[in-house]
Every structure is written in C-alpha cells, then in structure tokens.
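1. turn this into a structure:
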Amino acid sequence: MKNLSRLFFAMLLLVSFNANAQDENNPWGISIGVNAVDLYPVGEDAPLGDYLDEFFNLSDHYNILPSLSTVSVSRYLQDGFTLTVAGSINEIDKVGDSSADDLSYYALDGTIKYSLTKLINSNSFDPYIGVGGGYTWVDDIGAGTLNGTLGFNYWFTENVGFNVQTAYKHAFEDYLAKHWQHSVGLTIKFGGKDTDGDGIYDKDDACPDVPGLEAFNGCPDSDNDGIEDSKDDCPNEAGLAEFNGCPDADGDGVADKNDDCPTVAGLKALAGCPDADGDGVADKNDDCPNEKGPAANKGCPWADADGDGVLDKDDKCPNEVGTVANNGCPEVLPTVAVMEKLNNYARTILFDSGKSSFKKETQPVLEAMTAIFKEYPRADFSLEGHTDSQGAKSSNQLLSERRANAVRDYLIANGISADRLTASGFGEDYPIDNNKTAAGRKNNRRVEVKLKK
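-> Predicted structure coming up:
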C-alpha cells in the first residue's frame, strides 16, 4: 500500500486544475493505473460474505498488484456514451477470509459507459455507469463475465484526469468465482481536431480555418479592440463599440470613416467638420469662416440681390442683373468681338438636308448662342437665313425663311424675349462664296446675326 500511495502522489504532481468530460472534441482516451480484485462481498458462504459486506476492507480482502496493472482505451460514441476496452493483470492471494497460492489473474473487458456529467452540470466531476462483458482467467482457467460498472473521472485539465472505478463481474461458469474489481488511475483524452491551432476545437469554432479567440468562439479580432472581425466595420483599426469597431480620432462622436474632418473635432450635422461662426456652413466650405452668412452665399454675410453672381458689395448695379465682366451691371450692346463670336456660332448651325430641323450635333452651338443673348437683355437682333443656288430659287427663299425662324423659335423657347428677335430669309441672293464648288455652297448655307440699332 505504501508503494501504491507513492504512485498516485506522483500522478498528482503531473497535473494542474481546470477541465471537461470526454466528448466528441476529444473522442479518444487512454487510462493507466492499478486494479484490486475482491472476492469477498459477493453473497456466497464462508469464507466469503454477503453482497457489499466489508466492501472497503482493503487490508483483509483486496488483492492488489502494486504496479501498473490495468490499461484501457476509450472511444466516445455520441450523446454521452463511450466504448471502453480494458486489459488488467493481478495476483490472487486472498479469497475472502482465506488465503490462496498467488494465482495469476488476467482479464479483458469491454464496457459501454454513459456519462452523468450533464445531469449534475459539472465541468470537472464526471460520474458514469456502464455495462459490458469480458473474459477472465485465473491461472489457466477462464470464463466469460457479465459486468456492471460504476465510476468517475475527475478532470484536472482539459485533457488529463483521475479515474476511480468499481465493477461487479458475474461469471457464467461455476469454476470461476464472481468478484469485484476496482481500479484507480490516470486518464488522458485526445483526438480533438483544431485546424487553425487556436486551442478551440473545430466543432465549437465558428471560424475553424482562422486562428481566433475563445471569447468569440474561435473567431479573430485583428485589431484587438474587443469586437470580432465579422462584426467590426473597421477590422484593421482599433475602434469603439458604439461605432462598430471604427475609430473616432478627434472624439467628436463621428466615426473617422464618416468624418469629412477626421483630425478636427466638429459637428455631426456637418459630417464631423467644425463651424466656427455657427452659420451652418462647415469651415472648409465657408468663404467667411469667422463671419456668419447664408449657405447660398458660401457662408459670407454679403448678399447678391439680383442673382447675377456678383455680390452686392462688388455689384455696381445691385438691383439689376448684369455680368461679372461689367461689375454686375448689364451690358447695353454687344461689342464687335461679341457679334463676331455670335456669327461664328451661327455659321456652324447644321440643318437636316432640305429641312429647317436641326441636326443633333448643333445643340451645343445653340446653347452657347442663347447664353450670349442673355448677357445683353437690352439689345435687339435680326436673324437672317441664306442658302446656296442649287434648286429652285423660290424653294430656296422659303427654306431660308424657315431656317431663320427655326433659330428664332429655339431662342424664344429658351428664355429670349420674342420682342428682341426678328427673322428673315434671303434665299440664294447674297452668296459669300462660289456656288460652283461644294465648299463654296457649304459656306453659302448659313444663318447670320445682325445687331439692330
């Protein structure tokens, strides 16, 4: 018994505390230990005793081989059931109250065990019951046995535990006595799959292919901000939970990814940018950041009453629409250069052949002409249509009139007063180039703009 005590004291030195029962994560288990055979409390006549009589009388009834004498291998099945195959050896020198002549004892047993851990809700104490059978030899005589088992594992770590078990072995032959066999030993479980090596088995790992943390069921937190990557809008930057893991460098309550001014504290209403004068225009867009002004005026206090793009402070005609070039005052009459520009545009107006409808590519030309007309609201213009000499003269006359009126109609439709515009056609009467060449005829097909004095 002294040697047995020393053996188990050495086992205890190998382990430290914390644990779990054998399950699908660690399906395999190996146990080694010492067994004791007791033939006394089996309900037989003297020299044996009644069932469970003197069950713990180690010194008088237990046959113990004080060395490694039992080995078992276990495989977890499912739902708390485990299959165990065990082999054991011993020497029988006590049969109840009588002595024996050191008979050799060998046993090979298989047991189906059921864990009761879930019933008691324990992470370390793992009791079980079992039933099985085996074959036992005493010297050269052997017989089959039906076994009932009761025991427990106490798991010191996730994979290492202490095992205590007792089994009643009922022999099927009279020449082999029924008996009790007890064992104590060390159990090691293994075989759990952990693909990413993060210490969390694949079965319980929500991210089995990526190393992660136990707190997040095996999923990673790359920036270590306490928010797992799958729920982190900024997984590579440490941030705050209120912003789903994104940082707020300037502490203004707007996450950097949504902050137009991430290094300067600002207002949520202005996407994190400051507004020094409190006029509702962010400083970065405010031409007068220290003076209040309307957003339409880029944050400056000066107005543009006539809406001509020249601020009242710079507008010499603040109540009359003008041009920037004329300091906000309207241009009374276009210059020679402006008229030349208008006619350069007019000569590039393209009509469908023989018609007064515009070709698609003429649209930008008409828009540019309209803009110039609007700059001179007090000037009146005449639009004159001309053709080449091909075709009947009467037809050319009508075509030139229709084309001149088509330009006038476009300008009126786009905001030019009808009173300022007249249209007339001159057919083929006033060529500006030779009608005998294609290039000359092209130049003769034109619209001209004249300023009415």
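
2. when you work out contacts or count neighbours from here on, use the C-alpha atoms and nothing else.
-> OK.

3. what ranges does the stretch 1-150 of the chain have for its helices?
-> Ranges of helices in the stretch 1-150 of the chain, per DSSP state H, counting those that start in this stretch, are 2-13, 58-61, 117-120.

4. hang on, I meant the stretch 351-453 of the chain
-> For the stretch 351-453 of the chain, the helices defined by DSSP H, counting those that start in this stretch occupy 363-375, 393-413, 438-444.

5. give me the distance from stretch 61-73 to the chain's centre.
-> Relative to the chain's own centre, stretch 61-73 is displaced by 56 Å; criterion: CA atoms, centre = their mean, to the nearest Å.

6. touching the lengthiest strand in the chain from outside, list them.
-> In the chain, with assignment by DSSP state E, the single longest strand is strand 98-115. Contact with strand 98-115 is made by 47, 80-94, 126-139, 147, 149, as judged by CA atoms under 8 Å, 6 or more residues apart in numbering.

7. stretch 218-228 now?
-> Taking CA under 8 Å, 6+ apart as the rule, stretch 218-228 contacts 198, 200, 204-208, 210-213, 216, 229, 235-241, 244-245.

8. contacting residues for the closest residue to Ala171 other than its chain neighbours?
-> Nearest non-adjacent residue to Ala171, counting by CA to CA, 6 or more residues apart in numbering: Thr145, 4.4 Å away. For Thr145, the contacting residues are Gly133, Gly134, Tyr135, Thr136, Lys169, His170, Ala171, Phe172, by CA under 8 Å, 6+ apart.

9. which SSE is the fifth one in?
-> With elements taken from DSSP states H and E, the one containing Lys169 is strand 160-171.

10. now that strand: buried residues?
-> Residues of strand 160-171 classed as buried: Val160, Gly161, Phe162, Asn163, Val164, Gln165, Thr166, Ala167, Tyr168, Lys169, His170, Ala171 (neighbour count, 16 or more other CA atoms under 10 Å).

11. closest to Ala368 among those residues?
-> Distances from Ala368 to the buried residues of strand 160-171, taken as CA to CA, are shortest for Val160 (88.4 Å).

12. another one to check against the first:
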Amino acid sequence: MIRNTSLLLVFIALFAGSLNVSAQDENNPWYISIGVNAVDTYPVGDDNRPLTGGFLNEMYNVDDHWNILPSISTLYVGRYIGSGFSFGVRGSLNKIEKLGDAPANDLAYYSLDGMFSYSFRDVLFEQGSWFDPYLGLGGGYTFVGDQPSFGTANGTIGLKIWLSDAINLNLSTTYKHAFEDRYTKHMQHTAGIGFSFGGTDTDGDGIYDDKDECPDTPGLKEFNGCPDTDGDGIKDSEDECPDVAGLPEYNGCPDTDGDGIPDNKDACPDVAGPAETNGCPDADGDGVIDSEDECPNEAGPAENDGCPYEDQDNDGVLDKDDECPTVPGTVANNGCPEVTVEILEEINVQVRTVLFDLNKATIRAESYEALNAVAETMNEYPNTRFLIEGHTDSQGSDAYNLKLSDERAASVKDYLIKQGLPATRLSSEGFGESKPVATNATAAGRQQNRRVEISLIE
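-> This next block holds a predicted model:
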C-alpha cells in the first residue's frame, strides 16, 4: 500500500509539472497539496502520564509512536492573501493504532483545520528560492474514535521545497492543543506534493499578465514577457529589425557587409560601400554607385551615367558642349572651327568667278564647279553663317542695279542650299552699285565691280 501511495504521489508530481504554474503568490493565489499524515500523542504529555514522554520528547520516533495510514490521507487547499500571508484549510483522515506507548483499537481519526501561514522565503532568501520555510497558526476540529469532536488550537512549522517553478514538496509538523485534558493533544506531521495555480497567462509564456508587458504575445522572462523573435538579445519593441538577428549599436539590425551601415539603411546590404552612397560601392568615387555606373572604374558625372565626357576631336571642348564634336574647333566658337581671313579669301576667289547670263540672275553652267567647291568649304564650318552679297557696276539705273544684284545673290544662295548647306546658315542681299571695288570709268574697273562676294555673319 505504501508503495502504491508513493507511485501516486510521483504521478501527481509529474502531472502538476506539466501545468503552467509557479510559486504561490499574487499571480497564482490558489494552492493545493495532497499527501500523507502521521498522528503522534507521545511528545505532548508530561512525566506523570506513563503513556507519554513529555513535550517534544521523541517527536520523530516513527516506529514506536507514529500512526500512519498507508494511503493518501491529507488534502490542503489554500489561497494567497498578500505580503507572504496565506490562508488554507486542511482535511485529514487516519487510523490510530497507538496512543503513545499504549495500543489502541484502530480508532478512526478525522480532522478539519484552518490555518493562516506566513512564508519567510522572500524575506530570508533570494526571491524565488527553492527553500521556503513557513509558520502557521489556526484551529480546527478533530474526531477520534468514539470521543465527541473537540476543538484545537494549532501551531505549525513547515518547509516547502520547490522542485521547480511548478511543484514543491511540502513538509510540516503541527501541534494541536486540546484545552480539556479529556481530549487528545497530539502532533500531526504531513508530507505532500503541492502546486499553485489560478494565475492568468493569456499568451502562455509562463509570465502572468499582471507582470507581462506583452500579455498577448509570448515572450521571455528577461524582457518581462515581451518577445525577441530573432534571438539577438533586443526585444522586438526596441528592435528595428525584429525578424533578423542584429547588433545593439544598430538597434537590432545586422550589418551584413560590415561597412558600418545597418542593412535596413543600406541600399547594397551585401556589398560594402560608403555612407554617402547609402552603403553601395563607388569604385571610381564619382558619386555614381557601381551598379548604375556605366564606367565604374573611370570617374564621370551622373548626368552621363558615371562616364567621363568625350572630346572626340581633341579641341578642348567636351562633346556635350561641342557643336562640332567630330571637327576640331575653338572654345570661343563652341568647339566648331572658325573661318579665318585666309579661308574666307579662298571662298571669295572662287565665288568671284561665277558668271550670269546677260542682265539675268541665271548662273552659267561653267560656274557650277566653282560654287561646288565653295559649298564644300562652307560645310567644313558648320557653326558659321554666311552672307552672300550681290554687286553691279554703275551702268543702268540704281533701282535696276539694286534689283539685279539682289536676285543674283539669291540665286547663288539657292544653289548652295541645293548642295546641302542649311538655309539657316545662309543669307543674301543685293547692294547694287553702292560698293564698287574699282573705277566704273573703265571696262576693266566695271568688270571688277560686277561680282558676288561672301562675308561672315557674326
């Protein structure tokens, strides 16, 4: 029977350990203990009574004096009041086979006791210690054999040994004092397994709601019940990267590439780079990250995709600013070549040979070759605008000469446009007889005055 009782107590311990409970306190106000009890009358008598040994004499002489019922025989239910105090009720049953040194005829024993107790654990030891001594005072009613029931005043000394946060081994000794000699004063010893319960733990993390800063989310004790999902030692509420383990200096975020920029602020978290480019590498230091730089090893502006601007004609004017990127020119002329005095004179040598039909603006065919050469030369200066001037001698009226010179200048302009010169680069104007280069008194002089010339438009 004793072996069966021990097995049952072990089963109860295992069952209680599977519950989410902790030591009896304001979180878990309820406590239950189940176990066995022993009744002993010997240590409470005096020397004038031969069946007793005097107060506390041989109190733990189990073989000679204790009455033990080999089964579960004690049930205690208590509630925590506060500040270490609890109140509980204990019911016991037993069979009395000896009263001190005298045999008894298997007297039935029943008791029901109430007790206020005080735990010294948190006063004498570290909070949560496994060693939990307590004292109790109370009273109750006892029934022994055929005696009428009688009241007792009880004093208890006990010890709870916490086997885990859930379970304790509860050992106690209670002196039960009956105020009339005809009733039985006695000691009652108990041993049981107890556990507390009744606290609210909504998220089931073992931390009760009144102490849980995150009562709806399972968490850890070190964070007062709040979670640390990534296990980096920084609770989620303070972790900027709660799902990825990181470092305290980056508020819980990692720095995968070790560039001093946490991943959540790093545009290139797997490749080290400077802060000025948000953690992305910039090999040539031009401010354009390598992944967007078409020339990652050669510095260039962002507007040119990180590549340097070319100067194809090596004239000192970058292609982006060069209106003639394939022809060497001057900075003053936006990278285009400028017509020199010598070139302009070569053009005019050619254009002065142009012949027209008599009193007409029609260009003679033999002048085409000269005009083609002029067009070719002009094309070499794509940023230059030209003025085609028509001139006559003094023969004829001024009005007629002005009209004829204007038409002949326009005729040359039209021919050059047909050779591919943009019309925006050419203008024409007739000056009649107003700008002679020689005397009109001789045939040779008049011949020189009948001409077409080309000048530059600034």
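
13. matching residues in the first structure for the longest helix along the second structure?
-> Criterion DSSP state H: the longest helix present in the second structure is helix 398-418. On the first structure, no counterpart of helix 398-418 of the second structure exists by TM-score structural alignment.

14. name the helices or strands packed onto that helix?
-> helix 368-379, strand 385-391, strand 426-430 (3 or more CA pairs under 8 Å, 6 or more residues apart in numbering; DSSP states H and E).

15. give me the distance from that helix to the chain's centre.
-> Centre to centre, stretch against its chain (CA atoms, centre = their mean), the figure for helix 398-418 of the second structure is 79 Å.

16. the counterpart of Ile200 of the first structure in the second structure: what's it in contact with?
-> Counting by TM-score structural alignment, Ile200 of the first structure corresponds to Ile207 in the second structure. For Ile207 of the second structure, the contacting residues are Asp201, Lys221, Asn224, Gly225, by CA under 8 Å, 6+ apart.

17. where do the strands sit along the second structure?
-> With DSSP E as the criterion, the second structure has strands spanning 30-40, 67-68, 74-82, 85-99, 102-119, 131-144, 150-162, 167-177, 186-197, 385-391, 426-430, 451-457.

18. can you lay out these as JSON lines showing distance to Asn264 of the second structure?
-> Formatted as JSON lines, the strands of the second structure follow (distance: least, CA to CA, whole Å):
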{"stretch": "strand 30-40", "distance to Asn264 of the second structure": "48"}
{"stretch": "strand 67-68", "distance to Asn264 of the second structure": "70"}
{"stretch": "strand 74-82", "distance to Asn264 of the second structure": "48"}
{"stretch": "strand 85-99", "distance to Asn264 of the second structure": "52"}
{"stretch": "strand 102-119", "distance to Asn264 of the second structure": "51"}
{"stretch": "strand 131-144", "distance to Asn264 of the second structure": "48"}
{"stretch": "strand 150-162", "distance to Asn264 of the second structure": "46"}
{"stretch": "strand 167-177", "distance to Asn264 of the second structure": "46"}
{"stretch": "strand 186-197", "distance to Asn264 of the second structure": "44"}
{"stretch": "strand 385-391", "distance to Asn264 of the second structure": "59"}
{"stretch": "strand 426-430", "distance to Asn264 of the second structure": "62"}
{"stretch": "strand 451-457", "distance to Asn264 of the second structure": "62"}
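
19. flag every buried residue along stretch 238-258 of the first structure.
-> 238-240, 243-250, 252-256.

20. hmm, back to that, most neighbours of all the contacts of Ile207 of the second structure, which one?
-> Within those, Gly225 tops the neighbour count with 25 neighbours, counted by other CA atoms under 10 Å.

21. can you tell me what that one aligns to in the first structure?
-> Match for Gly225 of the second structure (TM-score structural alignment): Gly218.

22. thinking again about what came up before, so which of the helices of the stretch 351-453 of the first structure is the most packed in?
-> helix 393-413 (a mean of 19; mean count of other CA atoms under 10 Å).

23. grab the nearest non-local neighbour of whichever residue in the second structure pairs up with Leu186 of the first structure.
-> Aligned counterpart of Leu186 of the first structure in the second structure: Ile193 (TM-score structural alignment). Leaving aside its chain neighbours, Ile193 of the second structure sits nearest to Leu169 (4.9 Å; criterion: CA to CA, 6+ apart).

24. that neighbour maps to what in the first structure?
-> Under the alignment (TM-score structural alignment), Leu169 of the second structure maps onto Phe162 of the first structure.

25. just checking, that match touches Pro127?
-> No. Using CA atoms under 8 Å, Phe162 of the first structure is not in contact with Pro127; the gap is 11.5 Å.

26. can you pull the residues that touch both of those two?
-> The contact lists of Phe162 of the first structure and Pro127 share Asn153, where a contact means CA under 8 Å, 6+ apart.

27. residue nearest the centroid of the second structure?
-> Cys241 (2.6 Å; CA atoms, centre = their mean).

28. now for it: which residues touch it?
-> Asn251, Gly252, Cys253, Pro254, Asn264 are the contacts of Cys241 of the second structure under CA under 8 Å, 6+ apart.

29. how does it look with 6 Å?
-> Gly252, Cys253 (CA atoms under 6 Å, 6 or more residues apart in numbering).

30. any idea what it aligns with in the first structure?
-> For Cys241 of the second structure, the residue aligned by TM-score structural alignment is Cys234.

31. ok, now how distant is that match from Cys273 of the first structure?
-> Distance, Cys234 of the first structure to Cys273 of the first structure, using CA to CA, to the nearest Å: 21 Å.

32. and Asn224 of the first structure, by the same measure?
-> Counting by CA to CA - Asn224 of the first structure and Cys273 of the first structure are separated by 28 Å.
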